[in-house]
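> below are the sequence and a predicted model; questions follow.
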Amino acid sequence: MSPLIVENEYGFRDSGYSGFNNPVELAVLESERLWPGEKVGLIVSLGTDVISLTPINVGEDWTASDRYATKFLKGVLTKLGPNANINDRIRKRALDCIKQIANVAADTQLSHRSAKSKHPESIYYRLDPSLGLDGFDLFDIFHTATVEQNVQQWLGSPETEKKVTSIVERAVLLNTEPLSKDTARFVEPPRPSAEIVNPGYNPQLDKRRPETMIDYLHNYQVLFVIDDSGSMKGDRWMETRDALIGIADYALKYNTDHVNIRFLNSQQTFPQIKGASTIMSIFDMIQPRGYTPTGAILERILREHVSKLDNAVNTKEYELIRPLDIIVLTDGIPSDQPKLVLAEAVKKMRASKHHPNCIGVQFVQIANDDGADIALQDLIYGDNGSMVDTVPFDGELTAERLERILLGGLHPNVRAMMPIRQ
């Protein structure tokens, strides 16, 4: 393939010719040379549907063999015409060409997987349109109209629109001043695409978070999950109780039934909490013991709420389901895997096309146990749909501080607009 010469000085050649059919790593290296010390914020890799030329999930040590290439041979030789004198030399050259193309295709997929794993700090997208190549013979060049039609269908699909829109939104955010928590509270949440979210959801999900406790308690379902493990005995238990008394008194004052309490170890549930006397009796009844099974209780709560949403789709009840705020008050490192539970819940919500703001989870750290802050902070990473926020230990948990935490919460899709480590 002849290079393209520009201004008699610069020569350009298809990177596939040099063995880089997917030049994503070269692009990253070039970026590092141009802007040393700068992090690559967004990587978009564009594919050409060559997956059908290699085995599924091709490995790093895979190389096309004569045996593998033979399955394409008949189709290639047919292109030479019925009168062609096909001998062993031509067969060998055809096999060599097939193997080279298959190896380039394999390199494309390996480069994609490598880039995705090497740059977890960057926002990485792979766009690989389905061109329908698996229905053609290799070296078949007479189906450009079919390929163009397949590309147009791919471009017009809801899935492609969703992905391209996400890329554009991310690119815009990368070039704007990052949001802080204080400013994010006043940002209008972005309205999700109708193709990815069920219609008829609660309109509160597209509004800014409430600024007063009365609006918050009337418009949100608030579920406190209390750590009742053995380490919470004594002052920590009393501190948590006293902080909750203030919220329960709000619920009594404003006559709202949307404050609920559950515990990590106790199987008892306490719905519609109102007033100090109710909190006092609950904390006298439940005594700290056991471990910290945060993931187990969250799995039950999230499963129940997602099922409730699933069952209400296409009914009037769907609009009435309030956004659920789960507030986990805990002093310790979870004894199970809440991170996996959260990721699975988000996966189910997406599959069922529920609004991303349906559920939010805040982990509030009580006391300053070694390692607890790191363990809780780790929960904000991973594929949790920005559902999770953590509030580190900052002195005594009072009713006033707990109120500020509740009102300072963010919608998941607003939190997604912020730097992940903020």
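Everything's here; your move. Residues are numbered from 1 along each chain as shown.
> only C-alpha atoms from now on, for both contacts and neighbour counts.
Noted.
> next secondary structure after the lengthiest helix in the chain?
Assignment by DSSP state H gives helix 88-118 as the longest helix of the chain. Next in sequence after helix 88-118, counting helices and strands by DSSP states H and E, comes strand 123-127.
> and the strands in the stretch 301-422 of the chain?
Applying DSSP state E, counting those that start in this stretch to the stretch 301-422 of the chain gives strands spanning 324-330, 359-365, 388-391.
> check it against this one:
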Amino acid sequence: MDDSSSMAGSLWKEAKQALATLAGVASQYDANGVDIHFLNHYESITGVTDSKAVHEQFTNLQPRGPTPIGHRLDIILGDYFRDLDAAKRQEDAGDYFARKQIKPVNVIIITDGAPTDDPESVIVSFAKRLDADKWPLAQVGIQFVQIGNSRRATQFLVELDDNLKQTHHIRDIVDTTPYIGQLNAEMLIKILLGGINRRVDTKGGAAVMY
């Protein structure tokens, strides 16, 4: 969650509501709930299973500071990749089920603006590691949800979504979705699956709706 100073006011309220909705839906598919991390507040919230818990936890949090998306991604995915690396070592040692025990991860970043650091290089580095070790295409997904209407942020996010694969010759693990005040079923599917499902990324949530 982007908790930078630019998120103060109505954007913070919108972001909280979007996160509460997403947490409520995502927890229906993962009994462990979702973990919430912030860019500037280092107190993470783990195992959230309903939207009420999101509102309660946000009571004493106020936006502050810059937008270090790359730095936080590096920390969050770094922890996850240590588990991936350990599973690969176990597989190399003869445990052929080690990889299957690592659950895929979908990182959803709710933000209003362009970052103050370099998330592109972080994403590219992790994507190359996924390719090198031949992890499934759905192992890691990164979904950016844009709050507000900053053109600079929109341009940055679109470039991340559309250009990384071609520019760096890596798998496509990034998707972006604008938040327009409410989340319908199609948007929820795109946000929850767009970073790991190419049909959803290119065609939207309708691609898997029946």
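Nice, I can see it. Owing to the predicted nature of the structure, the values given are computational and were not obtained by experimental measurement.
> next, the angle strand 123-127 makes with the longest helix of the first structure.
Here the directions of helix 88-118 of the first structure and strand 123-127 differ by 150 degrees (axes from the mean of the first three to the mean of the last three C-alpha atoms, to 10 degrees).
> show residues contacting stretch 107-116 of the second structure.
Residues outside stretch 107-116 of the second structure that contact it (C-alpha atoms under 8 Å, 6 or more residues apart in numbering): 1-2, 6-7, 11, 15, 19, 66-70, 140-150, 152-154, 156-157, 191-192.
> ends of it, what's the gap?
Terminal residues of stretch 107-116 of the second structure lie 19 Å apart, using C-alpha to C-alpha, to the nearest Å.
> report the distance from it to the chain centre.
Centre-to-centre, stretch 107-116 of the second structure and its host chain are 9 Å apart (C-alpha atoms, centre = their mean, to the nearest Å).
> where in the first structure does it fall?
Aligned using TM-score structural alignment, stretch 107-116 of the second structure spans residues 326-335 in the first structure.
> and that stretch, what's buried?
Residues 326-334 are the ones in stretch 326-335 of the first structure that count as buried (16 or more other C-alpha atoms under 10 Å).
> using TSV, please lay out those residues together with distance to Met280 of the first structure.
Output for those, formatted as TSV (distance: C-alpha to C-alpha, whole Å):
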residue	distance to Met280 of the first structure
Ile326	21
Ile327	19
Val328	19
Leu329	17
Thr330	19
Asp331	20
Gly332	23
Ile333	26
Pro334	26
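> with those residues in mind, which one is nearest to Thr165 of the first structure?
Thr165 of the first structure has its nearest neighbour among those in Ile326, at 29.8 Å by C-alpha to C-alpha.
> against Ile301 of the first structure, how distant is that closest one?
If you measure Ile326 of the first structure against Ile301 of the first structure using C-alpha to C-alpha, the figure is 9 Å.
> the residue nearest to Ser27 of the second structure when sequence neighbours are not counted and Lys134 of the second structure: what is the separation?
Spatial nearest neighbour of Ser27 of the second structure, excluding adjacent residues (C-alpha to C-alpha, 6 or more residues apart in numbering): Gly33 at 4.6 Å. Distance, Gly33 of the second structure to Lys134 of the second structure, by C-alpha to C-alpha: 27 Å.
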